[in-house]
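Chemist: have a look at this fold, sequence not included:
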């Protein structure tokens, strides 16, 4: 058993290094998300203002401060690099994996199942896709999972694998330990609030409150909840007061627009139907999709359900339903459900392996027949799904390069090498899926190898059409001498402007004809000059050229939209949808 545990530890460490560390610096930053968080944190470092978030030198009130702090610390340590921009997400995912291991030990009392849970979590599609991408959701997941870990730790006597629910258990932890524990829950919730807003306290409450009732600890939790509330306020209040002193309207904007409007109003951002997350959770669970439905069914319908299963059910499904009901939806929101999903699948796999071993033992005395195991099992189903996913990926790539379906024509004729790399990626996915069939109950974990090449090589497969619309870094670096020599830089895209500000360490980028998410910041009297309406461009340009050269970087709109023309330039450079217009000084 120790050999198996050490083997899994090495396996998990190697997979983490390959998926989460090696590729970070090899991928260009994506706009708008990655360049936004990179720029905000860099401006925080350059300006020394660690209280009020700014984007392109403009007030930016969409999120609290803690996520930017983590990103800024990463940039201070690792410097100006894509690795530094993304490392905070990787670090958050790594810490979450540690919490998952500890939670699984408490809930299921099995080191092997805990290792299974970590392996499944780190290799799940949504986790490694978002965990190597610079957004705030991995940090929110880390803080919420930390709060849940502390809760399970101080109530571990109530999470008995063989005890029925609704029966109150006397907790053996001392009063001092309980005070520290509930205080730590308050700290984790405070950091979640300071990272992503009030969701940081809403999500833990809707998970832990019903769990507390079901495991018979509601009265104890109510007695100590004041400690959690006090700690939560104590950690949030200093920054809340500091930003209110500097920007009195911050909380009005953040509460009413970013929370109420985003999640409840009919005009909420990113509106999507109720079922939006249903197909996403299926894709998110790859390469473990074959276990998902039966694992959840087993967890819910198990007649001898241990109390620990109630936490997993609440953790997975209550946030899922909560975000499904909300008007505004983004696929990263359900990342907080992934730790519970990983533990649920790990518990089910352990159950299947134990059941198989039991049947083998009983078969020797004639009570069972091994032929019962020859039916399609979740192990076989998972292998078939992974093989099919790889084959479908190869077919899709071939259709893209062939040009038979114009709507899928992402690759140009000279990008055969990128398509070839993509085919290798999907072929390896199918191969790892097939390897699990060699001995389904023994080698099921080889499915963890499915995403290895995808993570390593994805950056080399992105079509030029996407690079030259969603990844402005390459275009900016190609034109760095001209942009560096420009007295004034303008862009008609918020994402491109943000990338310019980050790459050039110059937040003073002017915005042409588009306000977007910076509309609120541009509304301040001291910032209105940064916006240039299209009808004023000629006069503005003539005035600026008296003092030096002007560069305008444009992102061409889709073919269905007519884009206003620009005055004749001294020099023009175009790459797909990116273009640079250079104007010499008068």
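Modeler: Here it is on my side, so go on. Source: prediction; values computed, not measured.
Chemist: use CA for all of it now, contacts and neighbours both
Modeler: Will do.
Chemist: secondary structure class of residue 526, three-state.
Modeler: In three-state terms, and counting by DSSP: H, G, I helix; E, B strand; the rest coil, residue 526 is coil.
Chemist: now do it: how many residues are near it, please.
Modeler: Residue 526 has 10 neighbouring residues, counting by other Cα atoms under 10 Å.
Chemist: ok, residue 289 next?
Modeler: 22.
Chemist: residues in contact with it?
Modeler: 282-283, 382, 385 (Cα atoms under 8 Å, 6 or more residues apart in numbering).
Chemist: so among these, which ones count as buried?
Modeler: Buried members of these, counted by 16 or more other Cα atoms under 10 Å: 282, 382, 385.
Chemist: which residue lies nearest the spatial centre of this protein?
Modeler: Centroid check for the chain by Cα atoms, centre = their mean gives residue 130 as the closest residue, at 3.2 Å.
Chemist: presented hereafter is structure B, for comparison with structure A:
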């Protein structure tokens, strides 16, 4: 099994990095993380993250560090920005396999859980655009796995690794990430009536946790007065209780969303309980352990005001395990039905991609490329569906993985040929670089576009006219240098500075089409006698 598992993981990794850098950074989250890491590499300051020249202390730095490492190895480009997320997903697959194996002692169930986890749309979404969530989930799974390992063999190094990964969770997203591993550990102890351990290794492990988890926080708070209150009030309390970051969603948001990004496996989770509810209530401590861990985080995330799709990613390893358990109990007839369902989905996706190339859509799709994808995945799907026997419950999990691979390969091409449609401004940046042969000034009206700075490899200037993303937090700046990168339109002196900018060097003024220039900028536009449209953006130069 081990050699086959390594081959499978190697193939999946190669598929994940295939054409990984072929499309531009997407606004706003991916561009923001990528640009912060770029500025770290350029400045050499790995303590104070900056975004467009202004300190950006919203999150701890692990994601920035891993991205910066990608730049050091592969260069400052999209591939470098995204590479370690693909590696993180492969590690997640290994951990899902090992956690399932620990809990249910079956390699076949563990392999099915691995394939199902890979086939969830949300797991792929999380690694195709740069955010903290892929790394956070990897560290959460690692902490759970090493704690289970320690419980099974009592080897101290597993305990130290448990505390180490808890610390990385804290250095990736703060205390919020603790919810799953802590709930898992506490529930495990209650269900198994275990006493709390006090020994030398526990103390040393906790000291390791304190050292690793607090290192960056202590240094950055020492260098920035008032940062402790900022972390507690702005980044912890207000994210949960207020809608300061415009991420407020109703309580039922995840209840509606999770089935959409977990289809169709999420429904097998329901079928499993319907079929085994009596056994679960009477005997299955492991099932209770996973259920309580799932429900605790789900309720806490639903209560929180701030909600994004990827916040629920760490829950999906539990859904993968239950789906694998359900498959292991299915009849041959049911396995055949589920396998046929996935084969049909593969045909629908790949043929839909091909048919779209004939339609008069705004998306650019190469017909030959689409036809090759249709043929290749139809053949692979048909062979798998016919050659793998229906008594093998891994069959539908394998077809599920093949289904998501067809989406990955198709989307790689769509993204690369339709960058403006996926909210990347790389074509806009290339236009500016090709048009101007000398030093230029780039102004963005009332919108944050960090990827422009990334692609132009220079500072750009944001005009703040009230949009919440352009109202930057400058309380930790110790000089006025940041004012070169941010103009406050509500300040008369700053408005006056705007009119003088175009006289000194070639100027590019960018705004969204739906925005309307105020009078002062209309005067500036008159001095810029050319205009070019880029989907939802306009460039005056």
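Modeler: That came through fine. This one's a predicted model, so the numbers in the text were calculated from it and none came from an experiment.
Chemist: TM between them?
Modeler: Once superposed, chain against chain, the TM-score is 0.85 (TM-score structural alignment, normalised by the length of structure 2); 525 aligned residues with a Cα RMSD of 3.4 Å.
Chemist: residue in structure 2 matching the residue nearest to the centre of structure 1?
Modeler: Under the alignment defined by TM-score structural alignment, residue 130 of structure 1 is paired with residue 126 of structure 2.
Chemist: my guess is that match contacts residue 134, does it?
Modeler: Yes: Residue 126 of structure 2 is within contact range of residue 134, at 5.7 Å (criterion: Cα atoms under 8 Å).
Chemist: how about residue 321 of structure 1, what's its match in structure 2?
Modeler: By TM-score structural alignment, residue 321 of structure 1 lines up with residue 299.
Chemist: neighbours of that match, how many?
Modeler: When neighbours are defined as other Cα under 10 Å, residue 299 of structure 2 has 13 of them.
Chemist: what helix or strand does it sit in?
Modeler: Secondary structure from DSSP states H and E places residue 299 of structure 2 in helix 285-303.
Chemist: now, which of the buried ones among the contacts of residue 289 of structure 1 sits nearest residue 491 of structure 1?
Modeler: Nearest to residue 491 of structure 1 among those: residue 282, at 38.6 Å, using Cα to Cα.
Chemist: please pull up the equivalent of the closest one in structure 2.
Modeler: Mapped onto structure 2 by TM-score structural alignment, residue 282 of structure 1 lines up with residue 259.
Chemist: quick one, what contacts that match?
Modeler: By Cα under 8 Å, 6+ apart, residue 259 of structure 2 lies in contact with 266-267.
Chemist: what does residue 69 of structure 1 align to in structure 2?
Modeler: Under TM-score structural alignment, residue 69 of structure 1 pairs with residue 65 in structure 2.
Chemist: actually residue 350 of structure 1, sorry about that
Modeler: In structure 2, residue 350 of structure 1 lands on residue 328 (TM-score structural alignment).
Chemist: hmm, that match is touching residue 107, no?
Modeler: No: with contacts counted by Cα under 8 Å, residue 328 of structure 2 stays clear of residue 107, the gap being 11.3 Å.
Chemist: what residues are up against the closest residue in space to residue 60 of structure 1 that isn't next to it in sequence?
Modeler: Nearest residue to residue 60 of structure 1 in three dimensions, chain neighbours excluded: residue 54, at 5.0 Å (Cα to Cα, 6 or more residues apart in numbering). For residue 54 of structure 1, the contact set (Cα under 8 Å, 6+ apart) comprises 40, 43-44, 60.
Chemist: repeat that with 7 Å
Modeler: 40, 43, 60 (Cα atoms under 7 Å, 6 or more residues apart in numbering).
Chemist: so how many other residues sit close to the first one?
Modeler: Residues within reach of residue 40 of structure 1, counting by other Cα under 10 Å, total 26.
Chemist: name the element it belongs to?
Modeler: helix 33-47.
Chemist: residues in structure 2 matched by the following helix or strand past that helix, start to end?
Modeler: Downstream of helix 33-47 of structure 1, the next assigned helix or strand under DSSP H and E is strand 54-55. Aligned using TM-score structural alignment, strand 54-55 of structure 1 spans residues 50-51 in structure 2.
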